[in-house]
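>>> Give the three-dimensional model of this entry:
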Amino acid sequence: MPIHFLTGATSGIGSALARALHGRGDELLLLARNDERAAELAAEFPGASTVVGDLEHPESLAESVGERMPTRLDSVLHVAGVVDLGPVSALPSAVWRRTLAVNLEAPAELTRLALPALREASGRVVFVNSGAGLNASPQWGAYAASKFGLRALADSLRAEEREAGVRVTSVYPGRTATPMQQRVHEQEGADYDDADWIRPESVVTAVLTALDLPRDADLTELRVRPGR
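A predicted model of the protein is given here:
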């Protein structure tokens, strides 16, 4: 039975992905930010394992998460993220630090901790990136910088781990109907309607396609855009 380590399972794309994997009987190890969230995830996904780790402090993850890593992992799925909009002239260094920590440094550290288990299973790392990881727009500097960095991380990791049999996929969704997107609209001062954007389940379909692809082929990058 495949086993997956997943961040961001409490909301949005991560929650939809956890539901899909749990529904088909795969084993889950879910990262939670605190004990309360861990209990909520354990109740929502019976049989899943949880581990508590603070993505805002990547330097703490080796101690809090490292010892809980299984000996074999079929995938590590990086879905958690944060976004704070604002011009470069106004964003304080604290926002840059938090954004880079959660969106870039923590995925790098968690991947490092998981690599022995991924190599054992010839597993896959999936980075749920963003359209902002391909093009940076005004007000999006900190978030886009973190996502451009995540793309670089994926490219380097793919080249480094190819001989070990570890596959790496970056998924670049456009705007998706999630609580994060609702918060973005609030920051933009714009009205929000779920129906205007990609459903989280559609992004999950792309992720599952990468996970389920036979070994004779590989999916390195997937771009998912609104269909209307």
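>>> CA only for contacts and neighbour counts going forward, please
OK.
>>> tell me the contacts of residue 145?
Applying C-alpha atoms under 8 Å, 6 or more residues apart in numbering to residue 145 gives the contacts 100, 133, 136.
>>> which element is it on?
Following DSSP states H and E, one finds residue 145 within helix 141-161.
>>> wait, isn't residue 161 in contact with residue 167?
Yes - at 7.4 Å, residue 161 counts as touching residue 167 under the criterion of C-alpha atoms under 8 Å.
>>> More neighbours: the two, which one.
Shown here are residue 161 and residue 167; by other C-alpha atoms under 10 Å, residue 167 has more neighbours (26 against 16).
>>> how about this one, so we can line them up?
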Amino acid sequence: MTSAHSGALRPVTLITGAAGGIGRALARLLASDHDLILSGRTSGPLDTLCGELGATPLLLDLTRPDTFEAAVAGLGRVTNVVHNAGVVDLGPVGTQAYDVWTHTLTVNTVAPAELTRLLLPGLRAAQGTVVFVNSGAGLRANAGWASYAASKHALRALADALRDEEAPHGVRVTSVYPGRTATEMQRRVRTQEGADYQPEVFIQPETVAATIAFVLNAPRDASLTDVTVRPGPRA
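Prediction:
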């Protein structure tokens, strides 16, 4: 694959939610030709992964976007940002209290907006790429998914507006909409749905990671604005 940054410094890619699932798969996929900043809420698994890949750890509490400015102050050059972290709590509108809505919208929408704002000067200088890992719920809301779908619809709006605003600065913005993916989040969702978790019937995180890597490394004459990843046909 031809890198968007061939002949230049190695891209520096920041990934949120990097300790598991899609984030961890993406970090391992990019480690050979990207310098990585891997973000998570706690150390432990994050430090282990950073040690394995030679990456820089970044602790961020996505429920506290007001703490981000101090946390990222010493990061230096950042070429790409992949907003991968997220939370989901299922429940009907009639029973979900405001604290669930506030938590979900803060982590899934407000935190990516604030982190992007803080990193935009560097992204503009590098003519980098911002990837928002969205969801099928960002395209359609089903019963019981209102708070999560609302946060993901808002994330799509954030991406669409940012794309138009930053195009003059050479920053590319992509929304990726994976279907159900075999991650620990999906295991929790299936528990909330009262259903079995069968990872083999879902998209594998490595598949979504490969899609994101393609977006990041795409030649500069292409901008992939919206990419939907659905489960493949089964015999």
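>>> So which of the contacts of residue 145 of structure 1 is the closest to residue 42 of structure 1?
Nearest to residue 42 of structure 1 among the contacts of residue 145 of structure 1 is residue 100, at 28.3 Å by C-alpha to C-alpha.
>>> my guess is that closest one meets residue 146, correct?
Yes - with contact defined as C-alpha under 8 Å, residue 100 of structure 1 counts as touching residue 146 (5.3 Å).
>>> Which of the two has more residues huddled nearby?
residue 146 (26 against 23).
>>> For the equivalent of the more buried one over in structure 2, which non-adjacent residue is closest in space?
By TM-score structural alignment, residue 146 of structure 1 lines up with residue 151 in structure 2. Leaving aside its chain neighbours, residue 151 of structure 2 sits nearest to residue 105 (5.1 Å; criterion: C-alpha to C-alpha, 6 or more residues apart in numbering).
>>> Could you grab the helix/strand/coil label for the one you found?
Here residue 105 of structure 2 is recorded as helix under DSSP: H, G, I helix; E, B strand; the rest coil.
>>> so who does it touch?
Contact analysis of residue 105 of structure 2 by C-alpha under 8 Å, 6+ apart lists 147-148, 150-151.
>>> So which of the residues you listed is the closest to residue 129 of structure 2?
residue 151 (21.5 Å).
>>> Residue 111 is in contact with the closest one, correct?
No - counting by C-alpha under 8 Å, residue 111 is not a contact partner of residue 151 of structure 2; they are 11.1 Å apart.
>>> in structure 2, which spans are helices?
21-30, 45-53, 68-72, 98-105, 111-126, 146-166, 184-192, 205-217 (DSSP state H).
>>> so how many other residues sit close to residue 143 of structure 1?
The local packing of residue 143 of structure 1 (other C-alpha under 10 Å) involves 27 other residues.
>>> how deep is the spatially closest residue to it that is not a sequence neighbour tucked in, by neighbour count?
In this structure, residue 143 of structure 1 finds its nearest non-sequential neighbour in residue 83, 5.8 Å apart by C-alpha to C-alpha, 6+ apart. Using other C-alpha under 10 Å, the number of residues around residue 83 of structure 1 comes to 21.
>>> Next up, the contacts around residue 224 of structure 1.
So residue 224 of structure 1 contacts 171-174, 203, 206 (C-alpha under 8 Å, 6+ apart).
>>> One more: residue 203 of structure 2?
If you count contacts by C-alpha under 8 Å, 6+ apart, residue 203 of structure 2 has them with 179-182, 230-232.
>>> among these, who's most crowded?
The residue in these with the most neighbours, by other C-alpha under 10 Å, is residue 181 (25 neighbours).
>>> Can you tell me what it aligns to in structure 1?
When structure 1 is aligned by TM-score structural alignment, residue 181 of structure 2 is paired with residue 176.
>>> Centroid-nearest residue for structure 1?
Closest residue to the average C-alpha location of structure 1: residue 79 at 1.8 Å, with C-alpha atoms, centre = their mean.
>>> just checking, that residue touches residue 14?
Yes - judged on C-alpha under 8 Å, residue 79 of structure 1 makes contact with residue 14 at a distance of 5.5 Å.
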